[in-house]
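Visitor: Using only what follows, build the 3D model:
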Amino acid sequence: MTSKTDTKPQAMAHADEVVNLETVASRIKNGQITRVVVLTGAGISTAAGIPDFRSPSTGLYDRLAPLNLPYPEAIFHISYFSHTPEPFYAIAQARHPGNLKPTISHTFLALLAEKNLLHFVFTQNIDGLEQDAGVPVDKILWAHGNWKSQHCWKCKAGYPDDLMKKAIREGEVPYCLKPECGGAVKPDVVFFGQSLPLEFDEREKLVLEADLMLVMGTSLKVAPCSRLPRLVKEGTPRILINMERCGDFGNRIEDVCMLGSCDDGVRKFADELGWREELEALWQSAVEVKGDDQAFEGGSSLDECIAKVASQMDERMKISYGHKRMLESHLSNKLAQIMAKPVSQD
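Guide: Just a heads-up that it's a prediction; the model follows:
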């Protein structure tokens, strides 16, 4: 889909200046904007081959239906994972970022960093593609963790990378190497029911220092990241690049809403800045540098992985329908309690 600039009322920068994409680009070029804070969600990585979560039919949650989960988000809930880790590992190989390449949107963030304009990036994604694109690690907070390491969920003992890759490649659940423990190993991503990094509370103060906030590819439905755009000081431009309007975007006169894919919006922004050629070259370089991880090559598709584990669970788990109904009721009640508090997955 081709991106388009939303036609909602545009903003006044000072009393006499309409704020739109051209205005923001002009302020960047003349040095008025020097601190860009970014918030990204799943939409920034869909072009890399990772489906988002909530899109009807194509989103991950709809495609999990064959697993008969008590609710789609259960696959990422620590309470469910602790006793039934199979569904998570059913999709682990298909969603592992080992062979994924950064998108033009990830590369735009790296270009902002190269030009000393990137103040900070908050990402709700766990794929690590911002780092692969060249964004400095000290400029990124993975609010929901990432796949770079893994530990036993129960005793927190570390687990070797090679064994983790083997388990994912074979579609098996890796278990703690300590005989007295036996807990399932979990990548260091934040599940529902787990706390966000302690660093989040400190880093969110950086939003107050922004003279531009860029929000891309997120529904802004999950706290606490959803609150970040609201922390931007009044009068500071906020740009939304997303398939649809979300949060409180459009309520401020300094908001610019670009509805469409993240990659289309980023290219349009780069055109306004005069960076398009530089951006495309940097992207090609990032794609070439990111080598394939052969541990994840030739794996099954997401839907094939889901179908396989659905069949295995029917055979192996042998849970009576009465027990299953009791478990689903218990988990649904737990979810209601959890969702009343800040959660951690987009």
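
Visitor: C-alpha only now, for contacts and for neighbours.
Guide: Fine.

Visitor: What is the burial count for D314?
Guide: Neighbour count of D314, defined by other Cα atoms under 10 Å: 11.

Visitor: That one and I91, how far apart?
Guide: 17 Å (Cα to Cα, to the nearest Å).

Visitor: Repeat that for V24.
Guide: According to Cα to Cα, V24 stands 40 Å off from I91.

Visitor: Now show me the structure for the sequence below, then we'll compare the two:
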Amino acid sequence: MVDPNTPPRTLSSRTLEALAQYVREGNAKKVVVMVGAGISTSAGIPDFRSPETGLYANLARLNLPYAEAVFDISYFRNKPEPFYTLAQELYPGKFRPTITHSFINLLHQKGLLLKLFTQNIDCLEREAGVPEDLIVEAHGSFAKQSCIECKKAYPDERMKEAITKKWVPRCLDLACNGLVKPEIVFFGEQLPSAFFDNRHLIPQADLCIVMGTSLSVQPFASLPGSCADDTPRLLINLEQVGDLGSRPDDVLMLEGCDAGVRKFAEECGWLEELEALWAKTARDDKPSTPKEKAKKSRDEKLQEEVDKLTREVEESLRLGKQQHEWLENHLDTKIARRRDEEERREEEEESQKLGLQPADDPESRTLAPVTSTRPLKADPGGGLGHVFPFLKKRPRKGVKFSGSDEEIPEG
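Guide: Model (predicted):
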């Protein structure tokens, strides 16, 4: 690691803020990016070598003599089935590019991306929008496939069908009948010529960004060292790798790639652009095959039935509420009438006991009223329920009033 007392040559300091200032001032016009599996793990694609979650750690179920055999060309020639079992998990189309992939595309859209060197075979850089001519797939990819014997190209749709239906594709030339393999570089095979043809661009870069790679496989691991000595190098990775951190203008962000690019983009003033660009990569779930369309149609019909039932229930509840309110009002009116009738009857009975004429007798108006000395308590229900229990406001079955859980007889 560089001595902390050693001053940087190009940047004002070995910090993210200083690097972002370097970019904002227009000093980074030729950016070279080098990436590995770590930029795709948040997309759901397993890393190859990470403990526990790494791809190699999940290959025991394939009964391989050793984990790397799945990518060994000699083993593939004799037993291709394990690779095609694994290919179902890795084949493009299942995964959405991460925001880190979109960050690389943002560099391209700003005219800053000189070249992208990737160890990944998942094609997510392409799906994120990075042009094919700016990508160097050092270990090949699923983008193309061919016969390992006669080298004839194999149609994309046939390859997708083979992987989906779990059968091993063979050359369409029956005279050849060789095994078909994606143009992924297996152990024992040469790296693509594009890797060597573009290495000369690295010394021309005015900024190098390395993300999500262990830099443990040569010759890819040697790429960052090809940068000019005074070129700033940014590492966004969970740990320090290679010789990154040994130069005066190296900036290290030891964290996840997605979090790292967000911070860098924010410092550069690009965060909103980045988020908007990444939003465009959201997967479109429109069905592509007749079977998927039929399933989608069934799902849509089911959803329509659910929506219809929901509307009916809501309407029923609305009507039920209206009926409930009407019933409450009706009961209140009926109870009030009964209360009035009972009060009049009680008054008549009380008058008869005291020898008074009925209230509608003209002579009754000449007699002094008799005031009872018996105290009357206030009825919480607003009536005389404490005197006449049958006059309490009591709900019918299924209808409750505040202050009572009893029912009243039918009126």
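
Visitor: What is the neighbour count of the equivalent of D249 of the second structure over in the first structure?
Guide: Residue correspondence to the first structure (TM-score structural alignment): D249 of the second structure is matched to E254. Residue crowding around E254 of the first structure was assessed by other Cα under 10 Å; the count is 24.

Visitor: show me what contacts the closest residue in space to E254 of the first structure that isn't next to it in sequence?
Guide: What sits nearest to E254 of the first structure in space, not counting adjacent residues and going by Cα to Cα, 6 or more residues apart in numbering, is A11, at 4.0 Å. With contact set as Cα atoms under 8 Å, 6 or more residues apart in numbering, A11 of the first structure has these partners: E17, V18, V19, N20, R252, I253, E254, D255, V256.

Visitor: ok, for the fifth one, nearest residue in space, not its chain neighbours?
Guide: With sequence-adjacent residues excluded and distances taken as Cα to Cα, 6+ apart, R252 of the first structure is closest to A11, at 7.2 Å.

Visitor: and if you look at the third one?
Guide: Distances taken as Cα to Cα, 6+ apart put A11 closest to V19 of the first structure, at 4.4 Å, once the chain neighbours are dropped.

Visitor: just the strands in the stretch 51-200 of the first structure please.
Guide: 118-123, 140-142, 145-152, 185-189 (DSSP state E, counting those that start in this stretch).

Visitor: Kindly reformat these as TSV containing mean neighbour count.
Guide: Converted to TSV, those look like this (neighbours: other Cα atoms under 10 Å):
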stretch	mean neighbour count
strand 118-123	24
strand 140-142	20
strand 145-152	18
strand 185-189	23
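
Visitor: Select, out of the ones you listed, the one closest to E272 of the first structure.
Guide: strand 118-123 (17.6 Å; Cα to Cα).

Visitor: so that closest one matches what in the second structure?
Guide: Strand 118-123 of the first structure corresponds to residues 113-118 of the second structure when matched by TM-score structural alignment.

Visitor: post-alignment, that stretch versus the first structure, mean distance?
Guide: After superposition onto the first structure, stretch 113-118 of the second structure sits on average 0.7 Å from its aligned residues (mean Cα distance after the TM-score superposition for the first structure).

Visitor: Contacts for that stretch next, please.
Guide: With contacts defined as Cα under 8 Å, 6+ apart, stretch 113-118 of the second structure is touched by 29-36, 104, 107, 134-139, 195, 201, 205.

Visitor: Give me the buried entries from those residues.
Guide: Neighbour-count burial (16 or more other Cα atoms under 10 Å) is assigned, among the contacts of stretch 113-118 of the second structure, to 29-36, 104, 107, 135-139, 195, 205.

Visitor: Point out the ones among the residues you listed that are inside helices.
Guide: Secondary structure from DSSP state H places I104, L107, F195 of those in helices.
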